[in-house]
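[1] Make a model of this:
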Amino acid sequence: MKLIKLDAIDSTNDFLKALSSQDQLENFTVVTAENQTKGKGQMGGKWESEAGKNLIMSVLVKDFLFNSEQVFNLSIVVSLAVTEVLKSLNIPDICIKWPNDILSYNKKLAGILIENTIKSDGRIVSVVGIGMNVNQTNYTDLPNASSLAVISGKSFDKEELVILIVERIKDKILLWQTSASDLWNDYFNSLFKKGVPMPFKNLNDQNFMGIIQGVSPIGKLQVLLEDDSVVEFDIKEVKMLY
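    The predicted structure follows:
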């Protein structure tokens, strides 16, 4: 595993995307940073992180996705890899808030941002950004956030976490070749608030009740409404209220 460590960068995803234009870059190359000035979340959201305390990493993944209909498969692989690493470290009550936020006790521990580039020959090269709250303990302005240190009462080695996560991603990609349906089931079974009535908000700021039924092959959230219809929502089209 090639590891590139940076002190500070605007975005590890942007840095690795620029590097990945070189075809010879090794698969699973990782970029980490102690501080990120323009961290990105889903659909242009920001990822805030206290310098030096948290895990900021991006991983290059090649030769896994082969068409645009498959892009959510990588989200499943990565989110399951991260949850398994956290469970192995005895972090309790881990679940996945659709599409790929990682929670413990309903508090956000990690976010995942996957950016895909389609090459001229049709190949898809992916940059997987992972931001994880590790040793930061002050979340006064982020009431829905927590960290490994807050939950477990101890600090963690961030470089060890990088190695564990990348190795688990590799394992899941290999497993996908023979057990894709099992991994889909694992993902659904890990979903936050699946199968229970809960409030949502739509793009028009209207609140409604619904029950998470599943996720479509392209990653849309399937919600059962009070009129017994099932509606699919894309990222940012719906917000869970909890």
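
[2] all contacts plus neighbour counts: C-alpha atoms, from now on.
    Fine.

[3] Run through the helices of the chain in chain order.
    In the chain, the helices defined using DSSP state H lie at 12-19, 71-88, 148-152, 158-189.

[4] of the ones you listed, which approaches Asn138 most closely?
    If you check each of those against Asn138 by CA to CA, helix 148-152 wins as the nearest, at 8.8 Å.

[5] What ranges does the protein have for its strands?
    Taking DSSP state E as the criterion, the chain carries its strands at 3-9, 30-36, 55-61, 94-97, 101-104, 107-118, 124-132, 197-202, 207-215, 221-225, 230-233, 238-240.

[6] neighbouring contacts of the fourth one?
    Strand 94-97 has contacts (CA atoms under 8 Å, 6 or more residues apart in numbering) with Ser79, Thr83, Leu86, Lys87, Ile102, Leu103, Ser104, Tyr105, Tyr187, Ser190, Leu191, Phe192.

[7] For those residues, which two are the farthest from each other?
    Going by CA to CA, the pair spanning those furthest: Tyr105 and Tyr187, at 17.8 Å.

[8] For those two, indicate the residue with more neighbours.
    Using other CA atoms under 10 Å, the more surrounded residue of Tyr105 and Tyr187 is Tyr187, with 23 against 14.

[9] quick one more, to check against the first:
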Amino acid sequence: MKIIKLSAIDSTNSFLKNLAQNSSLENFTAVVTKHQTNGRGQQESGWVTDPNKNLTFSLFLRFKDIKIEQKKYLNFAVSLAVYNLLFDKNVPKLSIKWPNDILSVNSKICGILIENTFSGDRIKNTIIGIGLNVNQEIFPQFNRSATSLKLKTNKEYNLDLLLDELLKEIEKTVNLFKSKKFDQLDKMYLDALYKKNIPTMFKDSKDKVFMGMISGISKNGNLLIILEDDSIKEFGIKEVSFL
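    Okay, the predicted model is just below:
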């Protein structure tokens, strides 16, 4: 495991992607920064974080025999690593909001961005970006549903030690993925999935409001929702949101 520490950078995912394209990068290389100025989330959404208070890092992974159709389980593995770490820290009422936001009660405590590179029908390598709110206590108005480890546990955390713990958790769950323990990952993820089997109001991409119930995740990694007529509809990222 190799860790590159930077005082400031626009995006650790972008930095690591450029590094992977222009050099032979060691597997399980992490890039961590104290200040990320242009963090990215799902579908190019932004990720705002105060300097020196949170964990913002990216991790490079290389794979040998993982099919593209199995990539949802990588998402499961990474999400579960963060979930497990926070569970051990006694963060209350944890859940994974599809696809990979980590919530405490209804507030976001961690965001994850996974970017894969493919070769044929296989995943060649992956860059995992993680933004974990740690010691930050005040969040911007537009991010008012956010929270942090400190807010939830009333403790201050050493970011270096926390990074080491999280990387070890990722290594454990990614090893399950590499060993193709997909059924185990599937059960663990669904057990932690936010609002699963609970009647909930949703809004689709056309602003249509409807009642439904999350039943699981499709083969392609999309969200499966049971509608009021008992039919099951599949939604991709940004095609549905909680009301």
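
[10] what's near enough to touch Gly39 of the second structure?
    Asp10, Ser11, Thr12, Gly46, Trp47, Val48.

[11] Nearest approach to Ser146 of the first structure belongs to which of the strands of the first structure?
    Nearest of the strands of the first structure (CA to CA): strand 107-118, 5.6 Å.

[12] Show me which residues of that closest one are buried.
    The neighbour-count check on strand 107-118 of the first structure (16 or more other CA atoms under 10 Å) flags Lys107, Lys108, Leu109, Ala110, Gly111, Ile112, Leu113, Ile114, Glu115, Asn116 as buried.

[13] now stretch 123-137 of the first structure
    Those would be 124-137, for stretch 123-137 of the first structure by 16+ other CA under 10 Å.

[14] need the contact list for the residue nearest the centre of the first structure.
    Centrality entry for the first structure: nearest residue to the mean C-alpha point is Ile112, 2.5 Å, by CA atoms, centre = their mean. Applying CA under 8 Å, 6+ apart, one finds that Ile112 of the first structure lies in contact with Gly41, Gln42, Ser79, Asn100, Asp101, Val128, Gly129, Ile130, Gly131.

[15] Leaving out the residues flanking it, which one is nearest to it?
    Excluding its sequence neighbours, the residue lying closest to Ile112 of the first structure (CA to CA, 6 or more residues apart in numbering) is Ile130, at 4.7 Å.

[16] which residue lines up with that neighbour in the second structure?
    Here Ile130 of the first structure is matched to Ile130 in the second structure, going by TM-score structural alignment.

[17] same deal with Glu84 of the first structure?
    By TM-score structural alignment, Glu84 of the first structure lines up with Asn84.

[18] ok, back up a step: any chance of the strands of the first structure in CSV, with distance to Asp157 of the first structure too?
    Output for the strands of the first structure, formatted as CSV (distance: least, CA to CA, whole Å):
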stretch, distance to Asp157 of the first structure
strand 3-9, 15
strand 30-36, 13
strand 55-61, 10
strand 94-97, 20
strand 101-104, 19
strand 107-118, 16
strand 124-132, 12
strand 197-202, 37
strand 207-215, 34
strand 221-225, 34
strand 230-233, 37
strand 238-240, 32
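
[19] from these, which stretch is densest packed?
    strand 55-61 (a mean of 26; mean count of other CA atoms under 10 Å).

[20] what angle separates it from helix 71-88?
    Strand 55-61 of the first structure runs at 140 degrees relative to helix 71-88, counting by axes from the mean of the first three to the mean of the last three CA atoms, to 10 degrees.

[21] and which of the buried residues of strand 107-118 of the first structure is nearest Ile173 of the first structure?
    Ile114 (15.0 Å).

[22] Could you list the buried residues of stretch 18-25 of the first structure?
    Ser20.

[23] what does it rub up against?
    By CA under 8 Å, 6+ apart, stretch 18-25 of the first structure touches Leu60, Val125.

[24] ok, back up a step: where's the residue nearest to Ile112 of the first structure relative to Met57 of the first structure, distance?
    5 Å (CA to CA, to the nearest Å).

[25] got it, and Val30 of the first structure?
    Taking CA to CA, one finds Val30 of the first structure at 7 Å from Met57 of the first structure.

[26] Does the match of Glu84 of the first structure touch Lys168 like I think?
    No: distance between Asn84 of the second structure and Lys168: 11.0 Å, which falls outside the contact criterion (CA atoms under 8 Å).

[27] okay, those two: which has more neighbours?
    Asn84 (17 against 14).

[28] From Val30 of the first structure, how far out is the residue nearest to Ile112 of the first structure?
    Remark: distance between Ile130 of the first structure and Val30 of the first structure (CA to CA) = 11 Å.

[29] Excluding chain neighbours, what is closest to the counterpart of Glu234 of the second structure in the first structure?
    Using TM-score structural alignment, the partner of Glu234 of the second structure in the first structure is Glu232. Excluding its sequence neighbours, the residue lying closest to Glu232 of the first structure (CA to CA, 6+ apart) is Gln222, at 4.5 Å.

[30] Just list the residues touching the one you found, thanks.
    Ile212, Gln213, Gly214, Val215, Ser216, Val230, Val231, Glu232, Phe233.

[31] try it again with 6 Å
    Contacts for Gln222 of the first structure (CA atoms under 6 Å, 6 or more residues apart in numbering) come out as Ile212, Gln213, Gly214, Val215, Val231, Glu232.

[32] Identify the residue of the second structure aligned to it.
    Per TM-score structural alignment, Gln222 of the first structure is aligned with Leu224.

[33] show me what contacts Lys108 of the second structure?
    With CA under 6 Å, 6+ apart, Lys108 of the second structure has these contacts: Ile102, Ala146, Thr147.

[34] Repeat the analysis, applying 10 Å as the threshold.
    The neighbours of Lys108 of the second structure, taking CA atoms under 10 Å, 6 or more residues apart in numbering as the test, are 94-97, 101-102, 132-133, 143-148.

[35] Count the neighbours of Lys155 of the second structure for me.
    11.

[36] For Leu25 of the second structure, see how far away the closest residue to it other than its chain neighbours is.
    Excluding the flanking residues, the one nearest Lys155 of the second structure by CA to CA, 6+ apart is Leu149, at 7.4 Å. Applying CA to CA, the value for Leu149 of the second structure to Leu25 of the second structure is 32 Å.

[37] Next: Leu55 of the second structure.
    Distance from Leu55 of the second structure to Leu25 of the second structure, by CA to CA: 22 Å.
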